[in-house]
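Undergrad: Structure here, sequence nowhere to be found:
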């Protein structure tokens, strides 16, 4: 698998990582054995970057990864976690004492002395503009609780606010063929500043896998059932904020662009990797086959200019009016 470097970290990772939300909760039931097999398949396929959070299954995802790390001591794995969503989303919660407690819990869950990367988990916008927050994060680095910090954001403006801070090593943002807005300012600004870009929701919660239609039903404990309108957590996370039926129409227009011997999901991941400034994409996987197929997208030939233009045309026609102004 091709590798890219986080400039402010000096760490190199495989371009296709593994988003581990589904190993914790909210994507239907995944057993611990299935989770372990999925992690192993991803790593065997070249994945070195694992993304989790303290809120995924209230620590279950972190604990599963921690056990895997202990069993995979020879693998050069990079684990990014996130903090701040286990409490009410109020700026007053984002203080050093809480940061210490939150990272101590994640260190225990993962079984490590120092966390590779901690990201503020889509905090209130005010948090990303507060000097004291970054001072506290710098303190965590000085205390060697964490090696580096970044942010996971919802909006372009939040990303730009974080990129302007000299200590921010990475920005995690939704980027996929149905969410193009970060291409305009975020990716160029990150590249200029040496900030890594972690592309989350690269398959639009599975919409871009091409496996769904109007008759698809998801499990009751799958966020694609209960969070389509953002009623459970942030609007825009499930299906990238795109109306399900509009997304299906877009996927049908994109399908003829898929190269021979590639899947729709692999095409969508290749599109993400082709965007200048992207460090790593983090698709989720619920089983080994999905993990291996996702990793294989890194081996596809980069998409040509005509295909890139065609993706943008679909976005402009169907998706832009619905979501471009929102995030």
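TA: That came through fine. Here the structure is a predicted model, which is why all the values come from computation and not from measurement.
Undergrad: Only C-alpha atoms from now on, for both contacts and neighbour counts.
TA: Will do.
Undergrad: Grab the nearest non-local neighbour of the spatially most central residue of the chain.
TA: The centre of the chain sits closest to residue 200, judged by CA atoms, centre = their mean, with a distance of 2.7 Å. Nearest residue to residue 200, sequence neighbours excluded (CA to CA, 6 or more residues apart in numbering): residue 174, at 4.8 Å.
Undergrad: hmm, back to that, which residues sit in contact with the residue nearest to the centre of the chain?
TA: 19, 172-175, 281-283 (CA atoms under 8 Å, 6 or more residues apart in numbering).
Undergrad: ok, and the most crowded of those?
TA: residue 281 (30 neighbours; other CA atoms under 10 Å).
Undergrad: Skipping its backbone neighbours, what lies nearest that residue in space?
TA: Nearest one to residue 281, counting by CA to CA, 6+ apart, is residue 199 at 4.6 Å.
Undergrad: follow-up on the earlier one: against residue 153, how distant is the residue nearest to the centre of the chain?
TA: The gap separating residue 200 from residue 153 is 10 Å, by CA to CA, to the nearest Å.
Undergrad: which neighbours do those two share?
TA: In contact with both residue 200 and residue 153: 172-173, using CA under 8 Å, 6+ apart.
Undergrad: Check it against this one:
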């Protein structure tokens, strides 16, 4: 699989990575054995980047990855975790003392002395412009607790603020065929600054797989059920913030663009990976078949007509609602 350098980390990662939110919580239950099988299938298919967070299943996702790496010590896999969402979301909680506690917990979960990449997990907007926060993160690097740090954001203005700070190695942002705003300023700014871009939610919470209908029933513990109005966290994390029924109409248009031999999901992942400035795309997978299919998206080639079609769909269905908000 194609490898790219992840911004200022200097680390080589696969163009298709693995998001592991689903291995911890909020997508229905995933048994530990199933989680290990997904990690193994991804690694076997060439995936060399796992993204997790301390809040996913209250550490279960990190622990699953830690177990896998301990059992496969020869694999050169970069692990990015996130911190901050286990505490009340107020700027004053983003302090060096809390960072040390959160990082120590993640190091234990992942079974490592030094974390490859730690990302602030969509904190309150003022945190991105706090010099004290970046000083604290620099301290953790100097102490050897983390190698690099980055941010995960909800909005493009948050990404642009983080890119301004010299220590920011990477920015994780929602980017998919239904969420194009990062293409305007964030990707060019990141590229100019040498900051890596991790594209998350590439399948719009599964909408872009084409598997859902108006009658699809999501489990009670699945955020696609309980967070459609943003009652638990930013609604942009669920179906990329688009109305579900409107999204289904757009999916029917998207399906017409998909080239022969590729699935809708593979085309969506390949499109995101082909955007100039994107380092890696991190779809999730709940089973081995999904993990293998997602990794295979790295070899899907798309023409200009596909990109033109994606932009038409966005302009026709989503721009007015999505572009001003995120």
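TA: Right, received. Where do you want to start? Quick caveat: nothing in here was measured; it's all calculated off a predicted structure.
Undergrad: just to revisit the earlier point, I'd assumed residue 275 was in contact with the residue nearest to residue 281 of structure 1.
TA: No: using CA atoms under 8 Å, residue 199 of structure 1 is not in contact with residue 275; the gap is 10.2 Å.
Undergrad: which stretches of the stretch 1-150 of structure 1 form helices?
TA: 32-44, 60-71, 96-110, 131-142 (DSSP state H, counting those that start in this stretch).
Undergrad: looking at these, which is closest to residue 306 of structure 1?
TA: Taking CA to CA, helix 32-44 is the member of those nearest to residue 306 of structure 1, at 31.1 Å.
Undergrad: mean offset of that closest one relative to structure 2 (after superposition)
TA: Taken over the aligned residues, the distance from helix 32-44 of structure 1 to structure 2 averages 0.3 Å (mean CA distance after the TM-score superposition for structure 1).
Undergrad: Show me what counts as buried in that helix.
TA: 35-43 (16 or more other CA atoms under 10 Å).
Undergrad: Which residues does stretch 148-167 of structure 2 contact?
TA: Contacts to stretch 148-167 of structure 2, defined as CA under 8 Å, 6+ apart, come from residues 8-9, 82, 115-123, 125, 128-129, 134, 137-138, 141, 168-174, 181-182, 185-186, 189-190, 193, 195, 234, 236, 325-326.
Undergrad: Show only the entries of the residues you listed found in strands.
TA: Among those, the residues falling in strands (DSSP state E) are 82, 115-121, 168-174.
Undergrad: Can you pick out the most distant pair from those?
TA: 115 and 174 (23.1 Å).
Undergrad: Pretty sure residue 305 of structure 2 sits in a strand.
TA: No: Residue 305 of structure 2: not assigned to a strand; according to DSSP: H, G, I helix; E, B strand; the rest coil it is helix.
Undergrad: Can you tell me what it aligns to in structure 1?
TA: Here residue 305 of structure 2 is matched to residue 306 in structure 1, going by TM-score structural alignment.
Undergrad: Can you give me the neighbour number for that match?
TA: Residue 306 of structure 1 is flanked by 10 other residues according to other CA under 10 Å.
Undergrad: neighbours of residue 191 of structure 2, just the number please.
TA: Quick note: residue 191 of structure 2 (other CA under 10 Å) scores 17 neighbours.
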